[in-house]
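Colleague: sequence? don't have it. structure:
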């Protein structure tokens, strides 16, 4: 269990999902996600604390250790992640030279295009931006209300995959089946909600958006997170963002940050580079690798 958690920490740090000082999943959450005994998770956390990877804060939880960035820290983290990758590769029977040859074929053989389908500009921008930035998938936005229009159907047919969120699976699944295209559903990582948890010292959280339709959707988005109260929605150009307390937990969508530009709020609130859950990332990468491998000249040729 300790080794499994250590590998997850290295992976999430490398992907930018975790940073020093970030709160880690609770013992109950991890036990549920890993189908493990909570006592084993607690023991693993304390072992990682002994190794200097985790800090325990009484009555608060577990946090990723580390503070200011020191010279060589990024290189060491990258080296640790690469070592873990190579160890797992060797355990699967793939040597380092073979892995080096296979990676380009898995990631760079074809240029994929995605159609991001949602009901508001914030989520469309978030889906498209992360697909392009983290996976190299060209992405275009489609309003869910426009599904069925001839021009939109053509754009969907030209895409390699349709991507949406759990809220619009029925509509996108129907469109994908009608057009004969694959589709994926992307969910948000749980720690994103935890970062907005209200505390006596910091008060209630704020969620700054660009599209008022996303503001109206937030209560549904947070309905499944019993431990996190829905934050106050603020719309760029509509609400007084200066009224947000400096100490309040605050999240800015990618599009809201883009529209605000350089201002005290965007300087104060740390950008969240990645919002996709680990499961979503795995599904995207599985599709990406499968599409690239199937495009190889020798694909389908018996070995």
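Modeller: Structure's in. What do you need? Keep in mind the model is a prediction, meaning the values are calculated, not measured. Numbering: from 1, shown residues only.
Colleague: C-alpha from now on. contacts and neighbour counts both.
Modeller: OK.
Colleague: The stretch 51-200 of the chain: strands as residue ranges?
Modeller: Secondary structure of the stretch 51-200 of the chain (DSSP state E, counting those that start in this stretch): strands at 54-57, 61-64, 113-118, 138-143, 161-164, 183-185.
Colleague: same question but for the stretch 201-303 of the chain, I mixed them up
Modeller: Counting by DSSP E, counting those that start in this stretch, the stretch 201-303 of the chain has strands at residues 206-209, 232-235, 250-252.
Colleague: can I get the ones you listed in JSON lines with mean neighbour count?
Modeller: Below are the strands of the stretch 201-303 of the chain laid out as JSON lines (neighbours: other C-alpha atoms under 10 Å):
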{"stretch": "strand 206-209", "mean neighbour count": "23"}
{"stretch": "strand 232-235", "mean neighbour count": "18"}
{"stretch": "strand 250-252", "mean neighbour count": "23"}
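Colleague: so which of these comes closest to residue 219?
Modeller: Checking the strands of the stretch 201-303 of the chain against residue 219 by C-alpha to C-alpha gives strand 232-235 as the closest, at 9.3 Å.
Colleague: ok, residues contacting the closest one?
Modeller: With C-alpha atoms under 8 Å, 6 or more residues apart in numbering as the contact definition, strand 232-235 has outside contacts at 204-212, 215, 218, 240-241.
Colleague: Now find how far off-centre it is within its chain.
Modeller: Relative to its parent chain, strand 232-235 has a centroid offset of 22 Å by C-alpha atoms, centre = their mean, to the nearest Å.
Colleague: alright, now check it against this:
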């Protein structure tokens, strides 16, 4: 993330996401040029250029030595819609015009591309924490129905009865989704199947929140499966794996001893089991998916909808 385009996209995504999820408001101070350069590895001058581009889009306000702030956002339609959303929709319409798509045709086109047929996804994972986190976002956000297919904790031997059983659970799926932890195995498992395979990744806000917490001290991970915490150590902590403390949600004694003022990494699966217990968290449960994963899933959804629509159109009438 060291070129102008990627820095601009990164900052835009963080600001837009923050505005729409209520984590950012007009007037909030944003990371400085040097702070962004520090965690991204980009030249501070490139970061400054990216912020200036976003200022031209009406997203930020650069106030000299005072810093960079979220620009005040006018609300449209009796306060229901942020002006940023209006600008985004205008750009969608303008891009459609370039492709000779008339505005009145857009809604039906979106429906045909994304909602012509119900799509069944099989999500393959071994930990409940990752399974619940991703499925809970994929289903409402992308309109997919996710079937949970668990890999046994001890793993699956290729060619075994268990592998055959898992393959049977995937055979009628329109697409198969997994994480990087299992993508190689699932690729072998789905070989020869028509369903496309997508390996999703986590939103970068998770990594940033973990790194910040570990720099400040100890990160407590409250989860269902200790292997989730092991993954956090493996992927995010580097030489500071000893700063990650695991608290399993079924360990009542450990849960009751949590400091209610200490922010924790709480998985969505663990929160469901805690029910009414409130804990401060280092990062919200949503967004879970990275932008790249949403983009890849969207492309697959569009392709599958168009293929199914074409098949329906040419199928003989009984």
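Modeller: Arrived safely, thanks for sending. What you see is a predicted model; the values in this text were computed from it and never measured.
Colleague: List the contacts of the counterpart of residue 182 of structure 1 in structure 2.
Modeller: Counting by TM-score structural alignment, residue 182 of structure 1 lines up with residue 196 in structure 2. Applying C-alpha under 8 Å, 6+ apart, one finds that residue 196 of structure 2 lies in contact with 174-176, 300.
Colleague: Mind filtering these down to those shared with structure 1?
Modeller: Comparing the contacts of residue 196 of structure 2 with structure 1 on both residues aligned by TM-score structural alignment, their matches' C-alpha atoms under 8 Å, the contacts found in both are 174-176.
Colleague: Show me which of those is closest to residue 31 of structure 2.
Modeller: Set against residue 31 of structure 2, the nearest of these by C-alpha to C-alpha is residue 176 (38.0 Å).
Colleague: Kindly state which residue of structure 1 is aligned to that closest one.
Modeller: Residue 176 of structure 2 maps onto residue 162 in structure 1, by TM-score structural alignment.
Colleague: sorry, back to before: which pair in the contacts of strand 232-235 of structure 1 has the greatest spatial separation?
Modeller: Farthest apart among the contacts of strand 232-235 of structure 1 by C-alpha to C-alpha are 204 and 211. That separation is 21.2 Å.
Colleague: What are the boundaries of the helices in structure 2?
Modeller: Using DSSP state H, the helices of structure 2 run over 4-20, 33-40, 44-56, 83-98, 106-114, 128-142, 161-170, 183-189, 204-216, 226-232, 252-256, 268-274, 291-314.
Colleague: Residue 198 of structure 1 versus residue 254 of structure 1, what's the distance?
Modeller: 22 Å (C-alpha to C-alpha, to the nearest Å).
Colleague: Give me the more crowded residue out of these two.
Modeller: Higher neighbour count among residue 254 of structure 1 and residue 198: residue 254, with 23 against 19, using other C-alpha atoms under 10 Å.
Colleague: Isn't the more buried one up against residue 121?
Modeller: No: the criterion here is C-alpha atoms under 8 Å, and residue 254 of structure 1 misses it with residue 121 at 10.2 Å.
Colleague: Quick one: the residues in structure 1 that stretch 143-150 of structure 2 pairs up with.
Modeller: Going by TM-score structural alignment: stretch 143-150 of structure 2 matches residues 136-143.
Colleague: Tabulate the strands of the stretch 201-303 of structure 1 in JSON lines, adding columns for distance to residue 46 of structure 1.
Modeller: Formatted as JSON lines, these follow (distance: least, C-alpha to C-alpha, whole Å):
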{"stretch": "strand 206-209", "distance to residue 46 of structure 1": "33"}
{"stretch": "strand 232-235", "distance to residue 46 of structure 1": "36"}
{"stretch": "strand 250-252", "distance to residue 46 of structure 1": "30"}
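Colleague: circling back: now, among the kept ones among the contacts of residue 196 of structure 2, which is nearest to residue 261 of structure 2?
Modeller: Of those, the one sitting nearest to residue 261 of structure 2 (C-alpha to C-alpha) turns out to be residue 176, at 39.9 Å.
Colleague: Could you count how many residues lie near that closest one?
Modeller: Residue 176 of structure 2: 25 neighbours (other C-alpha under 10 Å).
Colleague: how close does it sit to residue 314 of structure 2?
Modeller: In terms of C-alpha to C-alpha, residue 176 of structure 2 sits 26 Å off from residue 314 of structure 2.
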